[in-house]
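>>> I'd like to go over a predicted model; first the sequence, then the structure.
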Amino acid sequence: MSTEGLSDSRRVVLDVLRQHRATTIDALVEETGLSKTAVRAHLVRLERDGAVERTSLEHEGPGRPPVAFSLTEQGAALFPSSDAAMLSGLLKYLKGQGAGELVEGYFAEVWADRAMDVLEELQASDFRSSPLVERLRALEAVLTRSDFMPRIEREVDGSGTEHVRVCECNCPLPAAAQASRAPCRLEVQFLSEVIGARPSSVNICTRRREPCVFEFRLQRHEN
């Protein structure tokens, strides 16, 4: 879900929800100037899209507490944030202060943790003990949980060479990649360890609207 295509009135509902921890339908009607029917319709759609969730307000006295709505993490992510710029600035500052090894060490740990996640998914102690198809399945599961929105393709050509293409449609690291080569370089190392070969082609993008693409060629005996 994105803010593209949202009606003005639905944006108004989101704006009010953003300003409060939780809000009732009556309060939304009062603050937005929309009818109760319209507010309910917007909430139903936003709830279905995962942007809002039902909750309860603290309530004193008899009776059930009123039903309220609040933004989910997905809903909050629809609003502008300077997190990416702050991260990029922090990494550049650390490198400028001679702390490049800290940046390197941090991202090395990030990808080492993901390597362990893949091994746990495989229920194995090393990557080579599992066939390539299982490694790719585990890799896709780990990248999906990390919000990379991966698409992994695999085919064998007439000479028996296996081609693997890892496309990350939603890389969450573009700001870091703009400030340092470490996250992408260490990701290539991670993918190489899982797949069992160095990439034949790497296309790193530093804009979120473009995918990162890694291509590998493996001979059959490398599987």
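That came in fine, so what should we check first? Note that this is a predicted model, so its numbers are computed, not measured.
>>> from now on I want contacts and neighbour counts done on CA atoms only, so please keep to that.
Noted.
>>> the residue nearest in space to the middle of the chain: which element?
In the chain, the centroid-proximal residue (C-alpha atoms, centre = their mean) is Asp147; its distance is 2.5 Å. If you go by DSSP states H and E, Asp147 is not part of any helix or strand.
>>> that one contacts Leu173, correct?
No. Asp147 lies out of contact with Leu173 (C-alpha atoms under 8 Å); the separation is 10.4 Å.
>>> A strand includes Trp217, no?
Quick fix: residue 217 is Arg, not Trp. Yes. Under DSSP: H, G, I helix; E, B strand; the rest coil, Arg217 falls within a strand.
>>> burial measure for it, as a count.
Applying other C-alpha atoms under 10 Å, we find 21 residues neighbouring Arg217.
>>> likewise Arg10?
Counted with other C-alpha under 10 Å, Arg10 comes out at 19.
>>> try Leu46
Neighbourhood size, Leu46 [other C-alpha under 10 Å]: 19.
>>> check contacts around the residue nearest to it when sequence neighbours are not counted.
Counting by C-alpha to C-alpha, 6 or more residues apart in numbering, Val52 is the residue found nearest to Leu46 once chain neighbours are left out, at 5.8 Å. By C-alpha atoms under 8 Å, 6 or more residues apart in numbering, Val52 lies in contact with Leu43, Leu46, Phe69, Ser70, Leu71, Thr72, Gly75.
>>> residues near Glu104, how many?
Neighbours around Glu104, by other C-alpha under 10 Å: 18.
>>> contacts only, for the residue nearest to it when sequence neighbours are not counted.
What sits nearest to Glu104 in space, not counting adjacent residues and going by C-alpha to C-alpha, 6+ apart, is Ala182, at 5.7 Å. Going by C-alpha under 8 Å, 6+ apart, Ala182 touches Val103, Glu104, Phe107.
>>> hold the first one in mind and look at this next one:
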Amino acid sequence: MNNMIPENEKALFILKNEGEMTLKEMAKELAVTTEGARFQLLKLANEGFVKSESRSEGRGRPKQIWSLTEQGHAKFPDTHSGLTVKLIEKIRENLGEEALDKIIASTGKDNAEKYQKQITAHDDLEEKIKKLATARSKEGYMANYEKQDDGSYLLVENHCPICAAAKICQGFCKAELQTFKTVLGEDLKIKRVNHILAGAHRCAYKIEA
């Protein structure tokens, strides 16, 4: 865990990265007692950043599940969201949808070229994914990757710094997928398996040869 994060915000960072969890799981992540974790979560709930819901899973007492609210997600930056949304609306209004698609595609091409400069021809697939995740993290996507038991990889983005723009124009999400294919290899099978805009707490892409 990043030690630069203020003590009272570590629970927010954990929920952003890991998704919803129980009080006991949060206590383990924070390395505190359940009472200590409860104190932090209740404080954040009073401030409107987290919420809890009671969920039954078979027999036994219902579990209390904690997650971020919309206000909690907003604690993580959405790069120049207001200006970006306004620009998209103006381009669509004055130039049309086709012009907007061309601009997004051109931006995706620029991003691909930027990432390709950081990846060498000698890198294997895992090294390519690692470097791509590092580059995306620097841009605010809180990215990492996981190797799966079946030999595939999962590229995970725990935050979307352009979420406001993506909500009104999903061409950004389409371009992102194409950018990954261009950078990692057109012959790879890359599929989005989690999507923030669909209600997931993260975006995740399964990558397999």
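Now that the structure is in, tell me what you want to look at. Given the structure is predicted, the values throughout are model-derived calculations rather than measurements.
>>> let me see the ranges of the strands in structure 1.
In structure 1, the strands defined using DSSP state E lie at 23-24, 52-56, 67-71, 150-156, 162-168, 199-203, 212-218.
>>> ok, which of the ones you listed comes nearest Pro80 of structure 1?
strand 67-71 (14.5 Å; C-alpha to C-alpha).
>>> equivalent range in structure 2 for the closest one?
Mapping strand 67-71 of structure 1 onto structure 2 (TM-score structural alignment) gives no aligned residues.
>>> what's the angle from that strand to strand 52-56?
On the basis of axes from the mean of the first three to the mean of the last three C-alpha atoms, to 10 degrees, strand 67-71 of structure 1 is oriented at 140 degrees to strand 52-56.
>>> show me how far strand 67-71 of structure 1 is from its chain's centre.
With C-alpha atoms, centre = their mean, to the nearest Å as the basis, strand 67-71 of structure 1 stands 24 Å off its chain's centre.
>>> cool, and stretch 193-202 of structure 2?
8 Å.
>>> translate Thr134 of structure 2 into the numbering of structure 1.
Using TM-score structural alignment, the partner of Thr134 of structure 2 in structure 1 is Ala141.
>>> its match and Leu173 of structure 1, how far apart?
The spacing between Ala141 of structure 1 and Leu173 of structure 1, counted by C-alpha to C-alpha, to the nearest Å, is 18 Å.
>>> now Gln74 of structure 1
Distance, Gln74 of structure 1 to Leu173 of structure 1, by C-alpha to C-alpha: 18 Å.
>>> which of the two has more residues huddled nearby?
Legend: neighbour count by other C-alpha under 10 Å for Gln74 of structure 1 and Leu173, higher for Leu173 (18 against 14).
>>> which position in structure 2 aligns with the more buried one?
Leu173 of structure 1 maps onto Ile162 in structure 2, by TM-score structural alignment.
>>> not counting sequence-adjacent ones, nearest residue to that match?
Excluding the flanking residues, the one nearest Ile162 of structure 2 by C-alpha to C-alpha, 6+ apart is Asp78, at 5.4 Å.
>>> quick revisit: residue in structure 2 matching the residue nearest to Glu104 of structure 1?
Ala182 of structure 1 maps onto Gly171 in structure 2, with residues paired by TM-score structural alignment.
>>> mind checking which of the strands of structure 1 is nearest Gln189 of structure 1?
That would be strand 199-203 among those, by C-alpha to C-alpha, at 9.3 Å.
>>> strand 212-218 and the closest one, what's the angle between them?
170 degrees.
>>> with structure 2 overlaid, report how far strand 199-203 of structure 1 is off on average.
Here the mean offset of strand 199-203 of structure 1 against structure 2 after fitting is 3.1 Å, by mean C-alpha distance after the TM-score superposition for structure 1.
>>> the inter-axis angle of that strand versus strand 162-168?
Counting by the same axes, to 10 degrees, strand 199-203 of structure 1 lies at 20 degrees to strand 162-168.
>>> what helices or strands is strand 199-203 of structure 1 leaning on?
Packing partners of strand 199-203 of structure 1 (3 or more C-alpha pairs under 8 Å, 6 or more residues apart in numbering; DSSP states H and E): strand 212-218.
>>> so the match of Leu173 of structure 1 is in contact with Ala74, correct?
No. Applying C-alpha under 8 Å as the test, Ile162 of structure 2 and Ala74 come out as separate, 11.6 Å apart.
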